[in-house]
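S.K.: sequence plus predicted model, see below.
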Amino acid sequence: MRFVDTIVKKREGKTLSTEEIREWIRGYVQGQIPDYQVSALLMAIVFQGMDARETYDLTMAMMNSGDLLDLSQIRGVTVDKHSTGGVGDKTTLVVAPMAAACGAKIAKMSGRGLGHTGGTLDKLESIPGFNCFLEKQAFFDQVNRIGLAIAGQTGNLVPADKKLYALRDVTGTVDSMPLIASSIMSKKLASGSSAIVLDVKYGSGAFMKTLEDAVALGREMMDIGRAAGRKVSVIVTDMDEPLGCAIGNALEVKEAIDTLCGRGPEDFTHLCLAVGSLMLVTAGIVRDEKQAQKRLEEVLANGAALEKFKAMVRAQGGDVSVVDDPRRLPKSRMTTELRARQDGCIDHMDAMNLGTLAMQIGAGRRTKDDAIEPETGIVLRAKVGDCVKEGQVLAQVCHNVPLEQEWIHGFYDSISLSGSPGQRRPLIREILTSY
């Protein structure tokens, strides 16, 4: 069958066979099908959608397009977590050592970030000497030894997703539920963990803008995982304002360390406990969320979670002294305090605008070749629901070049004040489980 027939078939709203989907992915990865034809098929999928069987077949074809990470050498139950991304989301840096301190095995392959701030690897590389790239055997040995490793992707995992995502990004075909679900789940399944927790964000600072879409995406990914024989749970969380107070790589590492020491922001700590609880229950390490939360609170209080983080930093060549004294993390050349221009109560923060502003001063990448300045970013001193007086500090900006007036105007445009406290939306909106 000619590939153009596959395009026409989907354009007309018909379902593609398992073999047609496999041949599409195989031919594209091998360079036998050109970008322009795949672009046409992707656009047809955006308009016509895919049913559950097609989406599962696409996920499996993408997963099998390269290497698979076999975690059978790891002793114990492996559990992974993934976030669909948001402003100030440094959750992995806290929940991974917390879960490891409770007996879970965390063999996590993470990535870098495009957009407002860096990904998990960029954040960890704020720690001097931290090595994000481990040989496969060293990765397994570290997880067996200390229960935790966070490293960059090695080998040739899911090459189909790399090619397809790059093409979707420049052809207006990112916004498709089946394509999003298959992209995320192909990587999670290829990474080998037996249990997976997905944190699906929605709101102004997330890709999914509505609760309904976030829940639908969560259900679709959970169904794919179940069909593939994995235990998958989903937590749907709000990203209408930044998570925690820090936006920017070294700043977020400091906030993660503060949280592991029991002094993190209330909203961020709450989410870490919820995600960590779901990881322990989904992996079968504890019976229920109540027991899981108790265990997690214990490892925060007794320092065991912090020690796991230290052990990972030490094992991967990082300077452990920054964990004891986060002031040793990279510092910006300049800091500026932005103050309230009037009395009032914060009733809204535009998370995406604040993330974009952080990117503009070096905390994120516009293109994959941009260098991140880990010391730059924004630390919020007030959030939605807080009332402030004129002159009170709203945020501290860490930057290496002078702030332009346009940037400062953009900051004030991102924060709305009114005469009464704003209603902070609940952070956790839905929990979906398959157990």
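M.R.: Received, thanks.
S.K.: contacts, neighbours, all on C-alpha from now
M.R.: Will do.
S.K.: mind listing the helices for the stretch 301-435 of the chain?
M.R.: Applying DSSP state H, counting those that start in this stretch to the stretch 301-435 of the chain gives helices spanning 304-315, 321-324, 351-358, 405-413.
S.K.: what residues does the longest one touch?
M.R.: Just to be clear, that refers to helix 304-315. With contacts defined as CA atoms under 8 Å, 6 or more residues apart in numbering, helix 304-315 is touched by 93, 97-101, 130, 142, 146, 148-149, 257, 260-261, 299-300, 319-320, 323.
S.K.: same check, this time on the last one
M.R.: With contacts defined as CA under 8 Å, 6+ apart, helix 405-413 is touched by 353-354, 357.
S.K.: give me the distance from that helix to the chain's centre.
M.R.: 27 Å (CA atoms, centre = their mean, to the nearest Å).
S.K.: try this one side by side with the last:
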Amino acid sequence: MDARAIIAAIRDGQRPGAEALRWFAMGLADGTVTDAQAGAFAMAVLLKGLGEEGRVALTTGMRDSGKVLAWDMPGPVVDKHSTGGIGDCVSLLLAPALAACGAYVPMISGRGLGHTGGTLDKLEAIPGFRTGLSEGQLRAQLRKLGCAIVSASAEIAPADRRLYAIRDVSATVESIDLITASILSKKLAAGLEALVLDVKCGSGAFMKTLAEAEALALSLVATAKGAGCKTSALITDMTQPLARAAGNALEVAEVMQTLTGRAVNSALFDVTAVLGGEALALAGLAATPDEGTARVEAVLRSGAAAEGFGRMVAAQGGPRDFLERWADLLPAATVIRDVPSPFAGFVRAIDGQALGLAVVGLGGGRQREGDRVNPSVGLSDLAGIGQEIAPGEALCRVHAATEAQADQAMAEVQAAYALGAEPVAEPPLILQRIT
């Protein structure tokens, strides 16, 4: 095999065979492929594409470039992946809910990326919570509790880690083929039997239009199935934040309010239940997605999912009484201010990306790799699309570390909201289902 020949073939519109793409993936992991060749490969794929068979081959090759977990559990091993959005804290509810329904959920998650928050950053807002479990610890916790939310070890899909860094500096991040291989190589390395995908669409997502979201969802589902994993996808709304909070500790607080029934966020509850229903149906734990949705709703309402979350927190180093004392244990910001609306009217649009970047500016995300995240900062009580706002009424509440940061975030929030004189309907949560 020769890297130059593979790159030239893709450049000229040809489709290299599966073995060639798997060889290239191994070369990314072991250094046989140089940085220059990896960059040329990424650009060729962006411009000419790989086709469905090529996506499957690259994905499985990247999956097999490192450790691939295998399980012997008394129930199906399942997971969910979201393409990222603002206030998207579904994973924290869904993992314990699926476990309460008889599934086993080894959820390998990521950190904040760009304007979107990361599941690991949210969980690390809980004092003591550890996301870096060894494989032995993960296996023991999964067998005992049914779920764990952890970071990927260096042994998981090393080819993706190398190619991801190359894509970031070579203007090739947008390739559907490479996005697909990146997402799925890590997820499938977890040894899943079933996977449900949440592809976000709207101003707060990476995919801004339905056409873009549909193209990615179709690619992900076809590739995962081609790799042997039962998979379906939901395209869900991200024209506004899913939760009414954006920021790590603030989102955990909203999760706890919903899990405990103290103040249920209906949008967060509903998306969690529908995604869970898909996962249970794929895994054979429900006859239909609707039946699965009803089962997830039941464990959320009964408190079984909340109890599972509390056990997971304790097992991963967090407080053993977190379920009872979360409001006292989560970190709080020193500067808290309401953001007054400069106009009256109905909220007709929200720039979700701008809200996410406001949280990053507060210190709740990373400007660059290695930045330290402040878990206490962010936005809460966010007004939603269709809500009527009086002049001076709060669009949201800013939680900041300094007065200057609060001032900056307030201006950014005001600019992110568009108000109009006429009422507008709240957008639907579920836009499309792809199987």
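M.R.: Arrived safely. The shown structure was predicted, so the numbers you read here are calculated from the model rather than taken from an experiment.
S.K.: give me the TM-score for this pair.
M.R.: In this superposition the chains share a TM-score of 0.96, using TM-score structural alignment, normalised by the length of structure 1; 432 aligned residues with a CA RMSD of 1.5 Å.
S.K.: which of the helices of the stretch 301-435 of structure 1 sits closest to Gln32 of structure 1?
M.R.: Gln32 of structure 1 lies closest, by CA to CA, to one member of the helices of the stretch 301-435 of structure 1: helix 351-358, at 37.9 Å.
S.K.: residues making contact with that closest one?
M.R.: Contacting residues not belonging to helix 351-358 of structure 1 are listed as 87-88, 115-117, 204-206, 239-242, 247-248, 364, 376-378, 407, 410-411, 414 [CA under 8 Å, 6+ apart].
S.K.: buried subset of those residues?
M.R.: 87-88, 115-117, 204-206, 239-242, 247-248, 364, 376-378, 411, 414 (16 or more other CA atoms under 10 Å).
S.K.: so of those, which ones are in helices?
M.R.: Using DSSP state H, the subset of these located in helices is Phe411.
S.K.: filter the buried ones among the contacts of helix 351-358 of structure 1 down to just the ones in strands.
M.R.: The strands, defined by DSSP state E, take in 247, 377-378 from these.
S.K.: all strands of structure 2, in order?
M.R.: With DSSP E as the criterion, structure 2 has strands spanning 78-82, 105-109, 147-151, 194-201, 230-237, 335-340, 345-350, 378-380, 388-389, 394-400, 417-420, 430-434.
S.K.: how much does the first one stray from structure 1?
M.R.: Once the two are superposed, strand 78-82 of structure 2 sits an average of 0.5 Å from its aligned residues in structure 1 (mean CA distance after the TM-score superposition for structure 1).
S.K.: from the contact counts, what lies against that strand?
M.R.: Applying 3 or more CA pairs under 8 Å, 6 or more residues apart in numbering; DSSP states H and E, we find strand 78-82 of structure 2 packed against strand 105-109, strand 194-201, helix 266-282.
S.K.: and the last one against structure 1, how far off on average?
M.R.: Following the fit onto structure 1, the mean deviation recorded for helix 266-282 of structure 2 is 1.2 Å by mean CA distance after the TM-score superposition for structure 1.
S.K.: can you check the first one too?
M.R.: Comparing strand 105-109 of structure 2 with its match in structure 1 after superposition yields a mean distance of 1.4 Å (mean CA distance after the TM-score superposition for structure 1).
S.K.: for Gly261 of structure 2, which non-adjacent residue is closest in space?
M.R.: Arg301 (7.2 Å; CA to CA, 6 or more residues apart in numbering).
S.K.: the one you found contacts Val264, correct?
M.R.: No: counting by CA atoms under 8 Å, Arg301 of structure 2 sits too far from Val264 to count as a contact (9.7 Å).
S.K.: to Asp343 of structure 1, which of the helices of the stretch 301-435 of structure 1 lies closest?
M.R.: Judged by CA to CA, the one of the helices of the stretch 301-435 of structure 1 that comes nearest to Asp343 of structure 1 is helix 405-413, at 13.7 Å.
S.K.: got the angle for that closest one vs strand 393-399?
M.R.: Relative orientation of helix 405-413 of structure 1 versus strand 393-399 (axes from the mean of the first three to the mean of the last three CA atoms, to 10 degrees): 140 degrees.
S.K.: figure out the length between the terminal residues of stretch 255-269 of structure 1.
M.R.: 10 Å (CA to CA, to the nearest Å).
S.K.: that older thread, need the helices of the stretch 301-435 of structure 1 in TSV with distance to Ala160 of structure 1, can you?
M.R.: Shown next, in TSV, are these (distance: least, CA to CA, whole Å):
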stretch	distance to Ala160 of structure 1
helix 304-315	31
helix 321-324	38
helix 351-358	29
helix 405-413	38
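S.K.: so which of those helices comes closest to Ile180 of structure 1?
M.R.: helix 351-358 (19.6 Å).
S.K.: which of the strands of structure 2 sits most buried?
M.R.: Ranked by mean neighbour count, the strands of structure 2 are led by strand 378-380 with a mean of 29 (mean count of other CA atoms under 10 Å).
S.K.: so what's Ile10 of structure 2 closest to, chain neighbours aside?
M.R.: Leaving aside its chain neighbours, Ile10 of structure 2 sits nearest to Ala44 (5.9 Å; criterion: CA to CA, 6+ apart).
S.K.: my guess is that neighbour contacts Arg15. True?
M.R.: No: between Ala44 of structure 2 and Arg15 no contact is recorded; they are 11.2 Å apart, counting by CA under 8 Å.
S.K.: so how far is stretch 248-259 of structure 2 from its chain's centroid?
M.R.: 16 Å.
S.K.: what about Val299 of structure 2, distance to Pro96 of structure 2?
M.R.: Val299 of structure 2 is 9 Å from Pro96 of structure 2, by CA to CA.
S.K.: of those two, which one has the most company?
M.R.: Pro96 (30 against 22; other CA atoms under 10 Å).
S.K.: who's in contact with the more buried one?
M.R.: Pro96 of structure 2 is in contact with 146-147, 305-306, 308-309, 312, counting by CA under 8 Å, 6+ apart.
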